[in-house]
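1. Next come a sequence and a model predicted from it.
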Amino acid sequence: MAPEQMAEPPEAGPVPPPARPLDAIDQDILQMLQADGRASIRSVAERVHVSRANAYARINRLIEDGVIRGFGARVDHERAGQGTSAYITLKIVQNSWRTVREQLRVLPGASHIALVGGDFDVLLLVHTPDNRALRELVLTRLQAIPEVLSTRTLLVFEEEDLEPEG
């Protein structure tokens, strides 16, 4: 195998348990928590028709299994002072995904990173205060990463998060 075709070694870290199948109650709990991550155990239990202890155990199992990765707030980026959003596509050096990902994770305003197939390798969603900050991010920060071969910026004119029905 040529060096450029060799895969990177697997990442170190804890190995998650094997995924367990989710039943209808688990699916209902997930839907409810996606709509309202602050829902009480009592309200979850009532909605899915199980005891509070059962709801608590199920939520803990979903967390332990890595199905639920965390809880957070859905932010209106414009109202939070991040009025410019863009998807940035990147072409990167072959087999440099892990290295590039670590550098993208710390970029100010980076919101979502995906390794994809197609005409480019990485799709990055960023939120910045304005076009000047976006330009600085792309021209100074992204294009300075040695493994980034090229970028293309797609400015977002309007966006809407699709929220689960609650």
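-> Received it, and whenever you're ready, just let me know what you need. Residues are numbered from 1 along each chain as shown.

2. CA atoms for contacts and neighbours, from now on please.
-> Fine.

3. can you give me the helices for the protein?
-> Using DSSP state H, the helices of the chain run over 24-35, 41-48, 52-64, 97-105, 131-136.

4. for the fourth one, packing partners?
-> Yep, that's helix 97-105 we're talking about. strand 110-115 (3 or more Cα pairs under 8 Å, 6 or more residues apart in numbering; DSSP states H and E).

5. Report how many residues lie close to residue 20.
-> 10 (other Cα atoms under 10 Å).

6. now it: how far from residue 145?
-> If you measure residue 20 against residue 145 using Cα to Cα, to the nearest Å, the figure is 39 Å.

7. Quick check: which of the helices of the chain is nearest to residue 89?
-> Nearest to residue 89 among these is helix 97-105; the distance by Cα to Cα comes to 12.1 Å.

8. Sort out which residues of the closest one are buried, please.
-> Of the residues in helix 97-105, 97, 100, 104 count as buried by neighbour count, 16 or more other Cα atoms under 10 Å.

9. From those residues, pick the one nearest residue 35.
-> Residue 35 has its nearest neighbour among the buried residues of helix 97-105 in residue 104, at 28.5 Å by Cα to Cα.

10. contacting residues for that closest one?
-> Contacts for residue 104 were tallied using Cα atoms under 8 Å, 6 or more residues apart in numbering; they are 110, 113, 142.

11. Check it against this one:
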Amino acid sequence: MESDAPSPLDRTDRRLLDEVQRDARLTTAQLADRVSLSTSPCWRRLKRLEEQGVIQGYHARLDAARLGWGVTAFVHIMMESHNAELGSQFEDAVMRIPEVVACHNVSGQYDFLLQVVARDLSSFGEFARSTIRTLPGVKEMNSSFSLKEVKAPRALPV
């Protein structure tokens, strides 16, 4: 019987993952050189890690400010009930909102934590009133604003 669990990562897998997180634009040959493999085994390892879901995609990191997103807000959401259907409706709605760049179901006083980008404080206020507060099941919201990004989401420790 086959397991859905990924096979354990060895030292070479970890080095591959570390290098890919640093620069996903490396060619297989460049990556192989950095981890002391030949090209074919390197490619096979990458494909295996992709098939196992360890590598979920390759992305470019964009500068929010240069794209006109001057405000980053963290919005705590308290739901009116813990009904599973209502939670699913909320999650589905959030997935369709481009300004919500991250959403976590969290423990504690609130149920969800949203990371939201906005052009400025005024546009965030309008977005909060017209979009966030109208999401299914929202009972309460509490917002905090990033004053400075100290450490951006980047590489996971491998």
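-> Arrived safely. In this text the structure is predicted, and so the values were computed from the model without any measurement.

12. if we can go back for a sec, redo the helices of structure 1 as JSON lines? Include distance to residue 156 of structure 1.
-> JSON lines is the format used below for the helices of structure 1 (distance: least, Cα to Cα, whole Å):
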{"stretch": "helix 24-35", "distance to residue 156 of structure 1": "24"}
{"stretch": "helix 41-48", "distance to residue 156 of structure 1": "36"}
{"stretch": "helix 52-64", "distance to residue 156 of structure 1": "33"}
{"stretch": "helix 97-105", "distance to residue 156 of structure 1": "19"}
{"stretch": "helix 131-136", "distance to residue 156 of structure 1": "11"}
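
13. Show me the one of the ones you listed that comes nearest residue 81 of structure 1.
-> Distances from residue 81 of structure 1 to each of these were compared using Cα to Cα; the minimum, 11.8 Å, belongs to helix 131-136.

14. With structure 2 overlaid, report how far that closest one is off on average.
-> Between helix 131-136 of structure 1 and the aligned residues of structure 2, the post-superposition mean distance stands at 1.6 Å (mean Cα distance after the TM-score superposition for structure 1).

15. Residue nearest the middle of structure 1, spatially speaking?
-> What sits nearest the mean C-alpha location of structure 1, by Cα atoms, centre = their mean, is residue 112, with 4.7 Å.

16. just checking, that residue touches residue 122?
-> No. Applying Cα atoms under 8 Å, one finds residue 112 of structure 1 not in contact with residue 122, separated by 10.3 Å.

17. Out of the helices of structure 1, which is closest to residue 84 of structure 1?
-> It is, among the helices of structure 1 and with distance given as Cα to Cα, helix 131-136, at 6.3 Å.

18. what stretch of structure 2 does the closest one fall on?
-> Alignment of helix 131-136 of structure 1 against structure 2: residues 121-126, by TM-score structural alignment.

19. can you check stretch 108-122 of structure 1 too?
-> Residues 98-112 of structure 2 are where stretch 108-122 of structure 1 aligns, taking TM-score structural alignment as the criterion.

20. Quick one: end-to-end length of the matching stretch, please.
-> Between the start and the finish of stretch 98-112 of structure 2 there is a gap of 17 Å, counting by Cα to Cα.

21. Same check on stretch 65-78 of structure 2?
-> Counting by Cα to Cα, you get 29 Å between the two ends of stretch 65-78 of structure 2.

22. Check which residues of that stretch are buried.
-> Residues 71, 72, 73, 74, 75, 76, 77, 78 are the ones in stretch 65-78 of structure 2 that count as buried (16+ other Cα under 10 Å).

23. What distance do you get for residue 53 of structure 1 to residue 63 of structure 1?
-> When Cα to Cα is the yardstick, residue 53 of structure 1 and residue 63 of structure 1 sit 15 Å from each other.

24. per the alignment, residue 74 of structure 1 corresponds to what in structure 2?
-> Matched across to structure 2, residue 74 of structure 1 falls on residue 61, judged by TM-score structural alignment.

25. Of the contacts of residue 104 of structure 1, which is the nearest to residue 16 of structure 1?
-> Scanning those for proximity to residue 16 of structure 1, where the rule is Cα to Cα, the winner is residue 113, at 20.8 Å.

26. Could you pull up the residues touching the closest one?
-> Listed by Cα under 8 Å, 6+ apart, the contact partners of residue 113 of structure 1 are 101, 104, 105, 122, 123, 124, 125.
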